[in-house]
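> requesting a structural model of the entry that follows:
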Amino acid sequence: MNIPILLICLLFFGASFAQKEANVWHFGAGHSLDFNGGYALQASGSQMFTFEGSTSYCDENGNLLFYSNGGGRLPISGQDGGKIWNKNNQVMYDMQGTEGGGWSAAQSSVVVPAPSEPNVYYLFTMEELEFDVDGVVPSEPNGKGLRYFKIDMTLNGGLGDVVEADVQVYDYSYEGICAIRHANGTDYWILINQDTSGIGVYSVNQNGVQLAGVYPYPAFYSGFGIIKSSPTQSGVGAPCCNKVMTSAGLYDFNLSTGVLTLESDLGATWPNYFEFSPNESYLYASIFDQILSVNQLVQYNVFAPSQTGQTLESTAQVIESNFNGLYLQLASDGKIYFTEQSFGFTTVLGTINCPNTSVPTVSSGVLSFPNDPNTSIGFFSLPNFPSWIFYNNYEAQIQFGPDTVYLCQGDTLLLNAGEGTSWSWGGDASTNTSQFYTVTSPGIFSATVTSTCGLGSDQIVVLPCANEEPTDSSVANVVIPNVFTPNSDGINDLFEIENVPENTEVIILNRWGNVVFSSSN
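The predicted structure follows:
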C-alpha cells in the first residue's frame, strides 16, 4: 500500500519586528522615553544632562543597561562634564569634562557590543565642533575626536563598570558618528567625519578598533554633519550593502568590506537632518527652502538611483511644506520622532507616522517636556543608535507562503493574517473575522488585513494530498515460529512465516545483527 506522508507547511506573515536594544531613550535635561509597551511612554529618574547628543543601550529584552551624554565641557554655568550612568541612574563613570566627546555634538556617542566578548560593550564618543569655546587644550589642538570606553556589564553586581577609558582613535573629527553591523553579524563598522577630507571607516572586531579606509567627500562639500545608515539586516541571506547618508549625499556601503561608494548627491540642497524609514525604502530630510524661507519635510526614494538611474534629488516629494522639525530619529515603534524647534531649542517632539509608505502623515506636539530649571532652555537632538536595531517593514502584509499547498486527510493548517486592526476573509473562510483561521479541508482561502498604515492581502489554494489512499489499519494474523531445526529430519526444517500481507518486506537478522535473509515478495 502507499503510506501517506504528512506535508508540513510553514506560514509566515510579513512583519519583521524591530529589536529592543533601543527601547529606552535618555536625552535633554533629565528626559526619558520607554518604548517597551510598543509606544513612547515618558519615564522619570533620568540624570541625563546634554544640549545635543546622547545614547543609551538595552539588553535584548529591552532592559536598560546604561546611558551617556558622550562627554562634556569643564563644568561651567551648569554644563555637564560628561558621564556614563547605569540602569539605576547612578554614575558609572565621570569624564570630568576632559574625556570623551562633546555635549554639543549632534551625535555625541553610540554603543555597539564588543565582538566575541559577551556582556561587554564599546561606547564610542565624538567631539563637538565648538570644542575650543572654552579655549584649546595644548595637548589636543584639534579637540578630542573619536574615542571609546569599554564597559563590562558583569561587574558591580550587574550594574557594569568601565574597564578601558578614553582610548583615542582619531583626533580631528566632529559632530557625526554612525555604527553599522558587519555582514558576518558579529563585527561592526564605525563611520566618522575624517577631518575635512571624507568619511573614515573603522573596523570593530575581536582584535580591537582599526582604520579600514577613508572615502573622499564630493568636491563641493567639506563639512562636519551627522551620519545616518539605513536599518539593513546583516547575516546569511542579507543584502551586500546598505545606504549611508551624509549632508554630502547618499552612499552605498558594503557590509563585508566597508567600502563606501557615492551613489547620488543632493548638490546645493545639503540637508543637515535626515533619517531612513524602518524598511529602508525612504529617506526623510528636514530642508530649508531658501526661496520660500520655510523648512520643509522631504521624502526621497532610496532605491530609485540604483534601480532606475534617477538622481536622488529627482525623487523628492514634499510631505510637509511648513515643517517645524529638525533632528530626526527612528524609534522601535516604527515612527520617526523629530524635535520641534523654537529658536533652535525644543521641549516638544512630533512624529512622522507610517514612514514606510509613500503617504506618511505628520503629528506635531506629540510629547512635551519641561525646560531645564538651571538653563531655561530645551534640547536640540535625540539619542543616537545603531540603525540595524530598527529594521521593520511595519506594513500591513500577509504572506501565507506558497500559493498552493496540500492537506492530507486528518491534518489541519493554521493561517495567520498578520497583525492589524481588522481582518476580512474570503473564499472558503468568508465568515471569519479574526486574525487566524484553521483549515480542515481543501479549498481557496484569502484574507485582507487593515492597519493604520494601509492594507495587505494574500490568497492560498489548499488541495488534497496527491494520489492519497486510505491507510490499511487491519491486523494481520502473522505466524512466526520461535524455533526451527534444519537437520533434514523432516520436522521443523523450514523457518516459515505464515499469513504475511501483500507488499510486505521481510528482513531476518542473526543474533549479531547481521542480515541473513531479506525479501519483498
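> from here on, just use CA atoms for contacts and neighbour counts.
Will do.
> from the chain's centroid, how far away is stretch 416-425?
24 Å (C-alpha atoms, centre = their mean, to the nearest Å).
> any idea how far apart the tips of it sit?
Here the two ends of stretch 416-425 are set 11 Å apart, with distance taken as C-alpha to C-alpha, to the nearest Å.
> for that stretch, buried residues please.
Neighbour counts over stretch 416-425 (16 or more other C-alpha atoms under 10 Å) mark 416-420, 423-425 as buried.
> please generate a structure for the following sequence too, so the two can be compared:
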Amino acid sequence: MRYILIGFIIFCSAFAKAQLESSQWYFGVTAGIDFSSGTATATGIGQLVTGEGCATISDDLGNLLFYTDGSLVFDSTHNLMPNGTGLLGDSSSTSSAIIVPQPGNDDLYYIFTVDTSDQQYRMNVGFHYSIVDMSLNGGTGDIVPTQKNINLLPLTSEKLTAISNATGDGFWVLTQFEDTYYAYEITAAGLNLAPVTSIVGPTIELISTPITNVDVAAMRGYIKLNARGDKLVAAHFSNNTTAEFSGITNVLEARSLAYAQGGELYLYDFDNATGVVSNPQPLMTRADGASFYGVEFSGNGRYLYAEADYMLPSTTVIYEFLRGEILQYDLTAANIAASKTVVHTDMIAPFRGALQLGLDNRIYHSRINESFLSVINNPDDGGTASNYIYNDFALTNGAQAIYGLPIFVQSFLLNGDINAVDHCFGESQAFTFNTSAQVESILWDFGDINSS
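Below you'll find the predicted structure:
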C-alpha cells in the first residue's frame, strides 16, 4: 500500500507543477537563462544578438521550441528555421515579438511582431503575425510560407503583451498606438482579425518632425498584463508634442528634448472576457520628470514594479543622466499612485532596461553592456525588503545584456503546486493548491466527474 500511495503522490505532483513554457530565455548578445530545474542557470548556447526585443517559447515540460528577435527565428538546435528570416519585427523594438500557441493544435504557434524605425518612426511597417508549424523541418519547426508577415495594423507602438482569456480556451494579444489599445483574441477557431479597440488616455502623440530619431522615443516602453488578467500597465518613455519642436533645427537639441522631458506610467483595468481596457490611472506623468521603460508585476500579484530614468536635456550630449530608480506600487492600496516606494536608486548610467519575472519568482533587470543581470530577489515583499541587487546574476562568459528581455504570455508565469496528504485507496482525498499568487477560484479536473 505504501509504495502504491507514494507512486500516486509523485504522479500527482508532477502533473500539478506549473507549466514551463517560459523556462528558456534568450536575449542580448548570446545570453540565456534556463529555469526548467526551478533554479536560474545561465546558458551561452543561444544565437540571438538583439538590442531590445526578443521572445522564446518552450513546451510545457520546459523543452525549448524556438526563439526570435522579431526578424530571425531560431529552432531548438539553435539554427535558423529555413523560412525563419525576414520577419517584419525589429531587434531595436522594445517588444519586437511575442509567441502565442494556437489553442487546440499543439503544432501551431503565432509570432506577433511590431516594427520600429530609428530614422522616422512613421516609416515602419506596423503589426504583423506569422505562423510556425512545429511538424515541419523534421519536427524542429518552420514558418508556414503562406502565413508569414500577415499585416494587422499599419502602424503601432513598440508594445506587445498577451494573456489567457477568461474561459481559458484562448488568448488575448494586445498592442497600443497613441490613444488606442487593440486586443486580438485567439481561440481554437484561429485569430479573430477584428480587434477589440479601447480608446483611453493618455494620448502618446507620434510627433512629426524632419529631424531623425526624435519621434521614436515616444513609442518606446513595455506594456504588461498581470498573470490574473485584470490589470494592464503601460510605460511610455516620453510624451512629446509636435508643437514643442517648432523652429528647432539643431539635431542634438531636438533629440535631447525628445529623450529627456519625461514620460508616462499608467495602470488600467483589463477585462479578459471582453478584451476591453478601461479606467486609466496615472501613476506618474510627464510632469514628474521620469522616463519609463521596464515594468513587471510580482508573482503574488500584489506589487507593480517600474524602472524610471531621470534625465536633463543637454547641448553637448543627447541627455545628461541624473539617476535611475526602481519603483514599487501596492495594487491593494486605496490610492495606488500614492503607494509608490523607491526600492532602489543609483547613478550608474544607463539605467533603462526590461523588467521580467522568472519562474523562480524573481524579477530580472537588464542593463546595457553588462555581463550580469540585476535582480529584485523578493518581489512579493513590500518596500526595500524586495531586495534589488545590482549585477546579481552572472551571465556566461562573453554574453552581454542590452536593453531587452524575452516576453511571454503572462499567464505562463503563474506558478503553483497541488499538494495532497497521505491517504488510502478508496477513501476521499483533499487537495490544496500552493501558490504565492492572489487566486479567486480554482477549477479541478482529474477526469472524474465525481471530483470537485
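> any idea what the TM-score is?
The TM-score (TM-score structural alignment, normalised by the length of structure 2) is 0.71; 358 aligned residues with a C-alpha RMSD of 3.4 Å.
> that older thread, in strands, which of the buried residues of stretch 416-425 of structure 1 fall?
Of the buried residues of stretch 416-425 of structure 1, the ones assigned to strands by DSSP state E are 416, 423-425.
> now stretch 190-197 of structure 2, how far from the centre of its chain.
So, by C-alpha atoms, centre = their mean, the centroid of stretch 190-197 of structure 2 is 20 Å from its chain's centroid.
> how about stretch 95-114 of structure 2?
Worked out by C-alpha atoms, centre = their mean, stretch 95-114 of structure 2 lies 14 Å from the chain centre.
> also stretch 38-52 of structure 1?
The answer for stretch 38-52 of structure 1 is 21 Å, by C-alpha atoms, centre = their mean.
> can you show me the strands along the stretch 101-250 of structure 1?
In the stretch 101-250 of structure 1, the segments counted as strands under DSSP state E, counting those that start in this stretch are 109-113, 120-125, 146-152, 161-170, 177-181, 188-194, 198-205, 208-216, 228-229, 241-246, 249-254.
> could you say what helices and strands the third one packs with?
In terms of contacts (3 or more C-alpha pairs under 8 Å, 6 or more residues apart in numbering; DSSP states H and E), strand 146-152 of structure 1 is packed against strand 120-125, strand 161-170.
> any chance of those in CSV, plus distance to residue 22 of structure 1 and mean neighbour count?
Listed next are those as CSV, based on distance: least, C-alpha to C-alpha, whole Å; neighbours: other C-alpha atoms under 10 Å:
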stretch, distance to residue 22 of structure 1, mean neighbour count
strand 120-125, 14, 25
strand 161-170, 20, 17
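> for these, which one sits closest to residue 328 of structure 1?
Nearest to residue 328 of structure 1 among these is strand 120-125 (19.7 Å), distances taken as C-alpha to C-alpha.
> before we move on, the earlier item: I'd like the buried residues of stretch 416-425 of structure 1 as CSV, with distance to residue 405 of structure 1 appended.
Below are the buried residues of stretch 416-425 of structure 1 laid out as CSV (distance: C-alpha to C-alpha, whole Å):
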residue, distance to residue 405 of structure 1
416, 15
417, 17
418, 19
419, 23
420, 25
423, 22
424, 21
425, 18
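> so the residue nearest in space to the middle of structure 1: helix, strand or coil?
For structure 1, the residue nearest the mean C-alpha position is residue 389 (2.8 Å; C-alpha atoms, centre = their mean). Put simply, residue 389 of structure 1 is helix when judged by DSSP: H, G, I helix; E, B strand; the rest coil.
> what distance do you get for residue 277 of structure 2 to residue 176 of structure 2?
Applying C-alpha to C-alpha to residue 277 of structure 2 and residue 176 of structure 2 gives a distance of 11 Å.
> check residue 164 of structure 2 too.
Using C-alpha to C-alpha, residue 164 of structure 2 is found at 18 Å from residue 176 of structure 2.
> same thing with residue 195 of structure 2?
Residue 195 of structure 2 is 12 Å from residue 176 of structure 2, by C-alpha to C-alpha.
> what sits in contact with each of those two?
Taking C-alpha atoms under 8 Å, 6 or more residues apart in numbering as the contact rule, residue 195 of structure 2 and residue 176 both touch residue 182.
> compare neighbour counts for those two and give me the winner.
Using other C-alpha atoms under 10 Å as the criterion, residue 195 of structure 2 and residue 176 rank with residue 176 on top: 23 against 18.
> now do the helices in the stretch 251-400 of structure 2.
Per DSSP state H, counting those that start in this stretch, the stretch 251-400 of structure 2 carries helices over the ranges 251-260.
> many thanks, I have nothing further to ask.
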